[in-house]
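>>> coords please:
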Amino acid sequence: MSRRNLYFFLLILAVVIPVALALWFTIERGPAKLAFKEKTFSSLKGWGADDQSEAFVAFLKSCQTLTAKPALGIPERFQTVGYVLAFAEVCRVADEGKGAFTASGAAARTFFEEYFTPYQLKVGRKKLGQLTGYYEPLLEASLRPDPGYPVPLYLNPDDQITIDLGKFRDSLKGTTLTGRLEGDELVPYYSREEIEGGALAGQGLEFIWVKDPINAFFLQVQGSGRAKLPDGSFIGIGYAGKNGHTYTSIGRVMVEEGIMELEDVSLQTIRAWLEDNPDQLERMLNQNASYVFFRPLEDGAGPFGKSEAALTPGRSLAIDPRFIPLGLPLWIAGEKPSLTNPAEDNEAFNQLLIAQDVGGAIKGELRADVFWGFGENAEILAGHMNHEGAFYLLIPKTVSLEN
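The predicted structure follows:
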């Protein structure tokens, strides 16, 4: 073989072999799946130091809503009669013994240890997941149109059509499509830009008007909040639905555009940039085509998660229900921002939480969002939390898992 032919032969090998290997890994092995590794409670970092009575109360709230809707938020691998019956049984035990189990953190811990088995979640070699936070923002608003309150919030429109694609193809289970009819054709529902441009005006869907467009946007990101009215009274604002468009993080857009570095992105830095660049505000907010619709709540009621249970600060968790069942407890071993210096310092976060909510940005096996509640501290924690942590799912002991 001539030197020239040898050169071309080696060049072809250099191109073909990596492609062939990539195809082999994709076709033969496929993507790594969520695996469950059984653990003991004594191996969970900080397990004995956590006051789990708060988590028990949150768990009981989920029991009260989910046992009435056993099919809500259950991933495919848990869609068995055995799991549904096991969850109902631990809920029955919790309800009957709630007086004793809420007496102390130790009593609640006994309940979880007796009726659950902890499993560490991992995907391939990846054992740590991403933890972020969310909270209830406070907005200034009016129940009547007013030039000082220019941003309307909308009720869920009646012309939305949501299709469960899993009914048409097994590979699309858990996937929905939201649109509207335009003649005989189903088209995507209005985007954020179209809605802000008046696509829903004149339909009587406005129920409250907000003073600040930036606060209105962050309310949509958080999913619920509270509004202070001109007379000093308050009203709760709860999640009602969304337009079906994919959520886009404007923080990530800012990184891609070179506006800030990834490590500098937080709710606080994003807000500061938007306030300092009013000429870019509309363009930047419209990068996120996803739009959330709301409903009024009595002040003090809720907020409510996807499980329809009222959320508990520091104990409620938003997860991806394609992988983790709503209602189950999770032990999180990681870190959270320090309240004294949240941009620089962290502290241990080893705590039992309950999967009670979902979120547009919460996608993936090892992804979760901690609900921090209402107030300044909640905003600090939610705004700065972007940490890694180990996830341990507590599953009723009578449920058999096969990886």
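>>> From now on I want contacts and neighbour counts done on CA atoms only, so please keep to that.
Will do.
>>> Pick out the residue nearest the middle of this structure.
In the chain, the residue lying closest to the centroid (Cα atoms, centre = their mean) is Gly359, at 3.2 Å.
>>> Please tell me how far that one sits from Asn350.
In this view, Gly359 and Asn350 are 22 Å apart by Cα to Cα, to the nearest Å.
>>> what do you get for Thr67?
Counting by Cα to Cα - Thr67 and Asn350 are separated by 28 Å.
>>> Phe87 now?
Taking Cα to Cα, one finds Phe87 at 24 Å from Asn350.
>>> With Lys98 instead?
From Lys98 to Asn350 the distance is 24 Å (Cα to Cα).
>>> Pull the contacting residues for Leu156.
Careful, residue 156 is Asn; it's not Leu. Leu205, Ala240, Gly241, Lys242, Phe293, Phe294, Arg295 (Cα atoms under 8 Å, 6 or more residues apart in numbering).
>>> That one falls within a helix, correct?
No: using DSSP: H, G, I helix; E, B strand; the rest coil, the assignment for Asn156 is coil, not a helix.
>>> quick one: the lengthiest helix in the chain to chain centroid distance?
As assigned by DSSP state H, the longest helix anywhere in the chain is helix 3-24. Distance, stretch centre to chain centre, for helix 3-24: 44 Å (Cα atoms, centre = their mean, to the nearest Å).
>>> same for it, what does it pack against?
Judged by 3 or more Cα pairs under 8 Å, 6 or more residues apart in numbering; DSSP states H and E, helix 3-24 is in contact with no other helix or strand.
>>> For the following helix or strand past it, which outside residues touch it?
Remark: after helix 3-24, the chain's next helix or strand is strand 34-38, criterion DSSP states H and E. For strand 34-38, the external contacting residues (Cα under 8 Å, 6+ apart) are Thr117, Pro118, Tyr119, Gln120, Leu121, Lys122, Val123, Gly124, Phe323, Glu365, Leu401, Asn403.
>>> One more, so I can put them side by side:
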Amino acid sequence: MRGWVRGLLLPLTLVSCTPVLAKSKGPGSEVVAGTFQTPTRLAQAQEVPKFVDDLDFTWLETAVLRQLARFEKKHLTGFIYYGQDKYPLSRVVESLELLSDLARQYKTCLSVDSKIECQTRFHQQVIGGFNIYVPHLAPKDPRYEEKETTFFTGYYTPLIKVTDRPHPDYPHAIHSRPPKGAFSKATRVEIDFDHVLRNSGTEMFFAKDLFDLYIMHVEGGGKVEVQGGGGKESYYLSYDGTNKQSFRFISRYMMEKGYIQDRSNASQHQFLLENPDKQREIYEYCPSYVFFKITSTPPLGSDGVPLTDNRSIATDSDLYRFKGGLAFVSSYRPEEGQGEAEERANTIKYRPYSRFVLDQDTGGAIKGKSRVDLYWGEGDYASFAAHNSSHFGNIFWLIKK
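Below you'll find the model as predicted:
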């Protein structure tokens, strides 16, 4: 889950029959019953896109297998509506299995036929095998009757160098969730500047830079690389709750005060480094604080499934309550080979993309029928793409006929 942006989940709005999750007799399994709704309608013929995966299905099998492993721990006895059509939840599982099979056929096709021929055949197979749905927008909804109905942003897994004990160069603690009590709701300033959690048993690692911690909070997870000793060890950190305080981007405050001229991470970080006397004032604007836990996999989505680079998305859990659904998205991403210079000069070049994704996450800032946050993964490009993804596009929901 994505930190206080992704992790501050609001109370769920119940629609129609209320889905039920209950523990079954099997260890670690759940019974998922009831009926789930989605704010969708059947796509019209002219709305159906060309189903071309710009990644040639790289990482898709990983995402599907991770989701199927989660479904295996559930007893899916309920139903889900796409548009006016009612499907058993087991059909979602069958949809993932069908897409995986078609992707394998596509890869086999490439060994004997041209890419265009294989793409055409794959598209026809998708049309023949799936019912396709789009967000059902009303006149009051953003992007109603627009060609591109969906607003896309992005997130990623930041990498931070840390130590496993306090060090003069690494003074800032990364905290696990404290027990309920006086300090479980301590503010960011109280934790990072007044050190109210020092020696509380919650200090996991120590970072060099507070801004790195802030970014990991925004993203709701990260990867840490422990410095020193005989070698470098790395760990994934996943979201494990917040201090229940309000979230506000510090970039907004810095812009309002005239400290920076743009909202780029580079500008924020540079000002903070050059003005240490302003740091407490600036971070006080965002009292929310995220706690973490060590996981053996990349950060987990809202249903406990490890996120997969370029294949996991987050949607509004008030509207898309059942996680693991199959979708196809199209929007725009930054071209490779760009960086801080283009970001500062506002000259970033973009290119279209389209790919199959799984709805595996959610977040407090992801609101609306046609709102998507794409997980870009790890590394420099993932960081750049996540920070510079803010475009319209489309989402199509697919379920096996």
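>>> TM-score of the superposed pair?
Comparison of the two superposed chains (TM-score structural alignment, normalised by the length of the second structure) gives a TM-score of 0.71, and 329 aligned residues with a Cα RMSD of 3.4 Å.
>>> Which members of the contacts of strand 34-38 of the first structure are the farthest-apart pair?
Within the contacts of strand 34-38 of the first structure, Thr117 and Gly124 form the most distant pair, 21.3 Å apart (Cα to Cα).
>>> Please name the nearest non-neighbouring residue to Ser191 of the first structure.
Ala289 (5.1 Å; Cα to Cα, 6 or more residues apart in numbering).
>>> What lines up with that neighbour in the second structure?
When the second structure is aligned by TM-score structural alignment, Ala289 of the first structure is paired with Pro287.
>>> One more: Leu139 of the first structure?
By TM-score structural alignment, Leu139 of the first structure lines up with Ile160.
>>> thinking its match is in contact with Val224, fair?
Yes: counting by Cα atoms under 8 Å, Val224 is a contact partner of Ile160 of the second structure at 4.8 Å.
>>> And for whichever residue in the second structure pairs up with Pro321 of the first structure, the neighbour number?
In the second structure, Pro321 of the first structure lines up with Ser317, judged by TM-score structural alignment. When neighbours are counted by other Cα atoms under 10 Å, Ser317 of the second structure registers 24.
>>> now the one 10 residues further on
Residues contacting Ala327 of the second structure under the criterion other Cα under 10 Å number 21.
>>> hmm, back to that, look at the match of Pro321 of the first structure and tell me its secondary structure.
Per three-state DSSP, Ser317 of the second structure ends up coil.
>>> Make sure it is actually in contact with Gln360.
No: here Ser317 of the second structure does not reach Gln360: they are 10.0 Å apart, not a contact under Cα under 8 Å.
>>> Show the contacting residues for the residue lying closest to Asn350 of the first structure once chain neighbours are set aside.
Closest residue to Asn350 of the first structure apart from its sequence neighbours, by Cα to Cα, 6+ apart: Ala333 at 4.4 Å. For Ala333 of the first structure, the contact set (Cα under 8 Å, 6+ apart) comprises Leu44, Lys45, Gly46, Ala348, Phe349, Asn350, Gln351, Gly389, Ala390, Phe391.
>>> how much space between the counterpart of Gly129 of the second structure in the first structure and Asn386 of the first structure?
Counting by TM-score structural alignment, Gly129 of the second structure corresponds to Glu114 in the first structure. Applying Cα to Cα, the value for Glu114 of the first structure to Asn386 of the first structure is 33 Å.
>>> Settle it for me: which of those two has more neighbours?
Taking neighbours as other Cα under 10 Å, Glu114 of the first structure and Asn386 compare with Asn386 leading, 19 against 10.
>>> can you map out the strands along the stretch 51-200 of the first structure?
116-123, 128-136, 138-142, 151-154, 161-164, 176-182, 185-188 (DSSP state E, counting those that start in this stretch).
>>> Now check the first structure for the residue matching Leu197 of the second structure.
Looks like Leu197 of the second structure aligns to Leu200 there (TM-score structural alignment).
>>> burial count for that match?
15.
>>> cool, Leu186 of the first structure as well?
Leu186 of the first structure: 12 neighbours (other Cα under 10 Å).
>>> Val237 of the first structure: what secondary structure?
One correction, residue 237 of the first structure is Ile, not Val. When the rule is three-state DSSP, Ile237 of the first structure gets the label strand.
>>> ah, wrong one, I meant Glu342 of the second structure
Glu342 of the second structure - assigned by three-state DSSP - is helix.
>>> what number of residues lie near it?
12.
>>> Skipping adjacent residues, who's closest to Ser53 of the first structure in space?
Nearest to Ser53 of the first structure is Gly105, by Cα to Cα, 6+ apart, at 4.7 Å.
>>> show me what contacts the one you found?
Asp50, Asp51, Gln52, Ser53, Glu54.
>>> quick check, nearest of those residues to Glu344 of the first structure?
Asp50 (24.8 Å).
>>> how many neighbours does that closest one have?
Count around Asp50 of the first structure with other Cα under 10 Å applied: 16.
>>> Next: the one 5 residues further on.
Ala55 of the first structure has 26 neighbours, counted by other Cα under 10 Å.
>>> any idea what Gly368 of the second structure aligns with in the first structure?
Gly368 of the second structure maps onto Gly364 in the first structure, by TM-score structural alignment.
>>> biggest helix in the second structure by residues?
Longest helix in the second structure, counting by DSSP H: helix 90-109.
>>> in that one, what counts as buried?
Of the residues in helix 90-109 of the second structure, those buried under the neighbour-count criterion (16 or more other Cα atoms under 10 Å) are 91-93, 95-100, 102-103, 106, 109.
>>> angle of it against strand 130-135?
110 degrees (axes from the mean of the first three to the mean of the last three Cα atoms, to 10 degrees).
>>> circling back to that earlier point, out of the contacts of Gly105 of the first structure, the closest to Arg4 of the first structure would be?
Asp50 (69.8 Å).
>>> so that closest one makes contact with Ala348?
No: assessed by Cα under 8 Å, Asp50 of the first structure is found out of contact with Ala348, at 11.6 Å.
>>> So what does Leu10 of the first structure match up with in the second structure?
Leu10 of the first structure maps onto nothing in the second structure, by TM-score structural alignment.
>>> By neighbour count, which of the contacts of Gly105 of the first structure wins?
Gln52 (26 neighbours).
>>> nearest residue to that one other than its sequence neighbours?
Gly105 (4.8 Å).
>>> Please tell me how far the one you found sits from Phe56 of the first structure.
Taking Cα to Cα, one finds Gly105 of the first structure at 9 Å from Phe56 of the first structure.
>>> and what of Trp331 of the first structure?
For Trp331 of the first structure, the distance to Phe56 of the first structure - Cα to Cα - is 13 Å.
>>> which residues touch Pro278 of the first structure?
Contacts of Pro278 of the first structure (Cα under 8 Å, 6+ apart): none.
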